[in-house]
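Asker: With the sequence up front, the predicted model follows.
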Amino acid sequence: MTYPKLEIHLPKLHHNAKMLVEMCRKKGIEIVAVTKVFLGDPEIARTLVEAGIPMLADSRISNIKKLKEIPVPKMMLRIPMLSEIEEVIEYADISINSEIEVMERISQTALKKGCQHQVILMIDLGDLREGIWEDEADEIIEKIIALRGIRLVGLGANFGCYGGVIPEKHTLEKLVEMKKRIEQRYGIQILYLSGGNSNSLHLIWENQMPEEINQLRLGEPIVLGKEDVYDKTIEGLYDDAFCLFGEIVEIKTKPSVPIGKRGVDAFGHIPQFVEKGMRKRAILALGRQDILLDGIKPKDANVTVLGASSDHLILDITDAQEAYRVGDIVELKMNYGALLAAMTSAYVAKEIIRQPDKKEKGKFQ
């Protein structure tokens, strides 16, 4: 097998999705599975749907196209570019929006195609990414309702992705209040209150989720078994459905601080070093072109990442549990950003594991 390699364990992904679907369903919440981290791969997406996921979402129309044959609704997770509206209407059933100009163009295009496109209006509740302000809502909604090629089916909010804002009960209650006001004033039904991403999961466990919130858009909890607020593995979920492996190409004992006059590195940074004397180091054949350096750590807790260039990952293996040799394979754990980078890299081989490990087989019954 070619290295670096990313193993994708479908039984573990199925398990994670099934557990999350059941957990959220008890609170009246449906999960929209975000497929962007695995580039909209149809086999992976189909596995999630078989586990009970009722809707798929992606921010790239090229990924949504790959999901065309999977018989569940698709959501465009990023505000459509004017240049891609025709494709969004063709391949996505619903899209998130906040710009009236974009929605006007969607309506015009949908009418030409003889259809109506569903829209979730995004409300900015403090994270300062996409969304309108609350005090703009009535003016915008009046304009949306007048667009015959659009149907307003939901209100949504996003948290954590830009401003790091953690959703709270009183914050999401603003969506609930807005829904009630809109339905009463305009006589329409708001089907979805999309209460954020994995940052909102903690409100379920803490019994703080408003009852009217009925949708969450989840990626990381499904693929890595983690939630964002406390950065912990969710009980009962797998955190190794995706595993990254790299091959050692050099092992040498060297000083811990470079020798000679120093300037910036290849990426424009001034690296900092701690004097630890002579250390045994291993170089893996992968680098910043393949991974997010800050988002990986070796599975062996006694091995540390020293740094990386475009094509070389340098590890300190002085205290490693194993006696590594050139040609050995090192397993690396990833956060969401590192997984996204590894999946996107054309230089990382992808291997799909379709059967459960023998030692874990009983967990997937």
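Answerer: Now that the structure is in, tell me what you want to look at. Residues are numbered from 1 along each chain as shown.
Asker: C-alpha only now, for contacts and for neighbours.
Answerer: Noted.
Asker: Go ahead and confirm G160 touches S200.
Answerer: No - the pair G160 and S200 fails to qualify as a contact (Cα atoms under 8 Å) at a distance of 9.4 Å.
Asker: more crowded one of these two?
Answerer: The neighbour count for G160 versus S200, taken as other Cα atoms under 10 Å, is higher for S200 (26 against 20).
Asker: Return the residues in contact with that one.
Answerer: By Cα atoms under 8 Å, 6 or more residues apart in numbering, S200 lies in contact with F159, I166, P167, E168, L216.
Asker: So the second one, which state does it fall into?
Answerer: Secondary structure, DSSP: H, G, I helix; E, B strand; the rest coil: I166 is coil.
Asker: After the helix ranked longest in the chain, heading C-terminal, what element do we hit next?
Answerer: When the chain is parsed with DSSP state H, its longest helix is helix 169-186. Going down the chain from helix 169-186, the next helix or strand is strand 192-194, by DSSP states H and E.
Asker: Which neighbouring elements make contact with that next one?
Answerer: Helices and strands touching strand 192-194, by 3 or more Cα pairs under 8 Å, 6 or more residues apart in numbering; DSSP states H and E, are strand 150-156, helix 169-186, strand 215-218.
Asker: ok, back up a step: tell me how far the longest helix of the chain is from the chain's mean position?
Answerer: Offset of helix 169-186 from its chain centre (Cα atoms, centre = their mean, to the nearest Å): 27 Å.
Asker: quick check: angle from it to strand 150-156?
Answerer: Relative orientation of helix 169-186 versus strand 150-156 (axes from the mean of the first three to the mean of the last three Cα atoms, to 10 degrees): 160 degrees.
Asker: and helix 169-186, what does it pack onto?
Answerer: strand 150-156, strand 192-194.
Asker: So which residues of the stretch 51-200 of the chain form strands?
Answerer: 55-58, 74-76, 94-97, 117-122, 150-156, 192-194 (DSSP state E, counting those that start in this stretch).
Asker: and L306, what is it in contact with?
Answerer: Counting by Cα under 8 Å, 6+ apart, L306 makes contact with L313, I314, L315, D316.
Asker: now those: which count as buried?
Answerer: Among the contacts of L306, those classed as buried by 16 or more other Cα atoms under 10 Å are L313, I314, L315, D316.
Asker: Could you provide the helices and strands packed on helix 169-186 in TSV, with additional columns for mean neighbour count and distance to L56?
Answerer: What follows is these, written out as TSV (neighbours: other Cα atoms under 10 Å; distance: least, Cα to Cα, whole Å):
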stretch	mean neighbour count	distance to L56
strand 150-156	21	16
strand 192-194	23	14
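Asker: Take this one as well and set it beside the first:
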Amino acid sequence: MYPRLEINLKKLEHNTRIIKQMCERHNVKIWGVTKCFCANPLAAMAMLKGGADMLADSRIENLKKLKDIPSKKVLLRIPMHCEVDDVVLYSDYSQNSELSTLKLLGEAAQRIGKVHNVIIMLDLGDLREGVWPDNIDEFIGEAVKIKGIEIKGFGVNLTCYGGVIPDEVNLSKLVDISKDMGDKYNLDVEIISGGNSSSLYLVEKGTLPKGINNLRVGEAILLGRETAFGKRLDGLYDDAFVLKAQIVELKEKPSVPIGNIGMDAFGGKPVFEDKGMMKRAIVAMGRQDIDINLIRPFDEDIRLIGASSDHTILNVTNSKKDYKVGDVVEFYLYYGGLLKAATSAYVHKVLV
């Protein structure tokens, strides 16, 4: 059935293995981030076969799917108060930045006779989650008093929100703060997590600051590129995930609608360029399923024109292939495109 998202497990395993080898040379462990494919257990297992040291996800619902997989698991999104009982049950580590949440996690862990491992997130300028460096000493001083949790490390998020690129300066600051807090409060600092796929360029260059011993890797494994500059990584596949959609209409039509133009289905007023008559293919997927700005046809002669909720319109005028109704068009995916397609219940997931 179509539309479908094909997940190539061998390519996923291969990409993980290459990144694992790259990082291992610098004494860096990797967590395979599963959120972009909604923690499909077989895809997660491919990451582990490729050498991922742990599995990590932003949503506790996804970690529940992975509960029977023999690997330690990490909750990446700082927990909500309402989910602390599930956090201590389904994750071995969680990332945190709020004392009130740490207290609830500690209470939840004590109720089931556990100690829950936490990683304290620092905000080094990207302005998403994290304790501001000026406040970290006071924060740790309070956190170490909480029963039922153990601080096992420190981490930072960069690029995801503010676009701040990880570099030797901000990551060295992470290392310094981690060591200072470890020494002052006698912490077992097991993990200093220097970010996500955007930090891989430093690994490639050999300039990742000494002391960073963990990266949380999703996009580089899934799509074969680092995310600071969007560069393809040598030896990695960029088509471990392929989106496929079937043509339901193929006709010659004008390139500009006829009539007075008002709002489209999403509240915008579309603008069209007159390119004369064109051969237009409609595939049966739309903005409920995908982000058309974050997919790219395999056929380089196809142009994406636009989409409504359920239909995507393609200009196939210049394609060398003689498309027919019923034919399938394949698409590469960017990160946001993969995230949306994987999340849509209307896109069939097929493991190959």
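Answerer: It's in. Note that the structure is predicted; figures quoted are calculated from it, not measured.
Asker: picking up where we left off before, residues contacting the longest helix of the first structure, please?
Answerer: Applying Cα under 8 Å, 6+ apart, the contact partners of helix 169-186 of the first structure are 123, 125, 138, 155-156, 188-190, 193, 195, 203, 208-210, 212-213.
Asker: neighbouring contacts of stretch 230-246 of the second structure?
Answerer: 2-9, 11-12, 14-15, 18, 220-226, 283-285, 325-333, 338, 341.
Asker: go on, stretch 160-167 of the first structure?
Answerer: With contacts defined as Cα under 8 Å, 6+ apart, stretch 160-167 of the first structure is touched by G126, D127, L128, R129, F159, N199, S200, V229.
Asker: how about a cut-off of 10 Å?
Answerer: Applying Cα atoms under 10 Å, 6 or more residues apart in numbering, the external contacts of stretch 160-167 of the first structure come out as 125-130, 157-159, 195-203, 209, 228-229.
Asker: Next, format the strands of the stretch 51-200 of the first structure as JSON lines and append distance to V305 of the first structure.
Answerer: Shown next, in JSON lines, are those (distance: least, Cα to Cα, whole Å):
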{"stretch": "strand 55-58", "distance to V305 of the first structure": "32"}
{"stretch": "strand 74-76", "distance to V305 of the first structure": "37"}
{"stretch": "strand 94-97", "distance to V305 of the first structure": "39"}
{"stretch": "strand 117-122", "distance to V305 of the first structure": "40"}
{"stretch": "strand 150-156", "distance to V305 of the first structure": "39"}
{"stretch": "strand 192-194", "distance to V305 of the first structure": "38"}
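Asker: Can you check which of those strands gets nearest to H269 of the first structure?
Answerer: Nearest to H269 of the first structure among those is strand 55-58 (32.8 Å), distances taken as Cα to Cα.
Asker: Mind giving me the packing neighbours of the closest one?
Answerer: In terms of contacts (3 or more Cα pairs under 10 Å, 6 or more residues apart in numbering; DSSP states H and E), strand 55-58 of the first structure is packed against strand 30-34, helix 42-50, helix 61-66, strand 74-76, strand 94-97, strand 215-218.
Asker: 8 Å instead, please
Answerer: Short answer (3+ Cα pairs under 8 Å, 6+ apart): strand 55-58 of the first structure packs on strand 30-34, strand 74-76.
Asker: Now tabulate those strands in TSV and tack on mean neighbour count.
Answerer: Below are those laid out as TSV (neighbours: other Cα atoms under 10 Å):
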stretch	mean neighbour count
strand 30-34	25
strand 74-76	26
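Asker: want to throw those strands into a markdown table with distance to G263 of the first structure?
Answerer: Below are those laid out as a markdown table (distance: least, Cα to Cα, whole Å):
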| stretch | distance to G263 of the first structure |
| --- | --- |
| strand 30-34 | 41 |
| strand 74-76 | 44 |
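Asker: What about the contacts of stretch 230-246 of the second structure, which are in strands?
Answerer: If you go by DSSP state E, the contacts of stretch 230-246 of the second structure have R4, L5, E6, I7, V283, V328, V329, E330, F331, Y332, L333 in strands.
Asker: Run through the residues that contact the residue lying closest to the first one once chain neighbours are set aside.
Answerer: Nearest in space to R4 of the second structure, with sequence neighbours left out and distances taken as Cα to Cα, 6 or more residues apart in numbering, is H348 at 4.4 Å. For H348 of the second structure, the residues meeting the contact criterion (Cα under 8 Å, 6+ apart) are M1, Y2, P3, R4, L5.
Asker: Can you select the buried ones from those in PyMOL?
Answerer: Buried residues within the contacts of H348 of the second structure, by 16+ other Cα under 10 Å, are selected in PyMOL with:
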select buried, resi 2+3+4+5
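Asker: For I112 of the second structure, state which of the contacts of H348 of the second structure is nearest.
Answerer: Nearest to I112 of the second structure among those, with distances taken as Cα to Cα, is L5, at 39.5 Å.
Asker: quick one on the thing from earlier: the helices and strands packed on strand 192-194 of the first structure into CSV, with extra columns for distance to E101 of the first structure?
Answerer: Compiled in CSV, these are given as follows (distance: least, Cα to Cα, whole Å):
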stretch, distance to E101 of the first structure
strand 150-156, 13
helix 169-186, 21
strand 215-218, 25
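Asker: So which of the contacts of stretch 160-167 of the first structure sit within helices?
Answerer: Per DSSP H, these map to helices at L201, H202, L203.
Asker: The nearest residue to the second one once chain neighbours are set aside: neighbouring residues, count only.
Answerer: It stands for H202 of the first structure. Using Cα to Cα, 6+ apart and skipping the chain neighbours, the partner closest in space to H202 of the first structure is V229 (7.3 Å). Close neighbours of V229 of the first structure, defined as other Cα under 10 Å, add up to 16.
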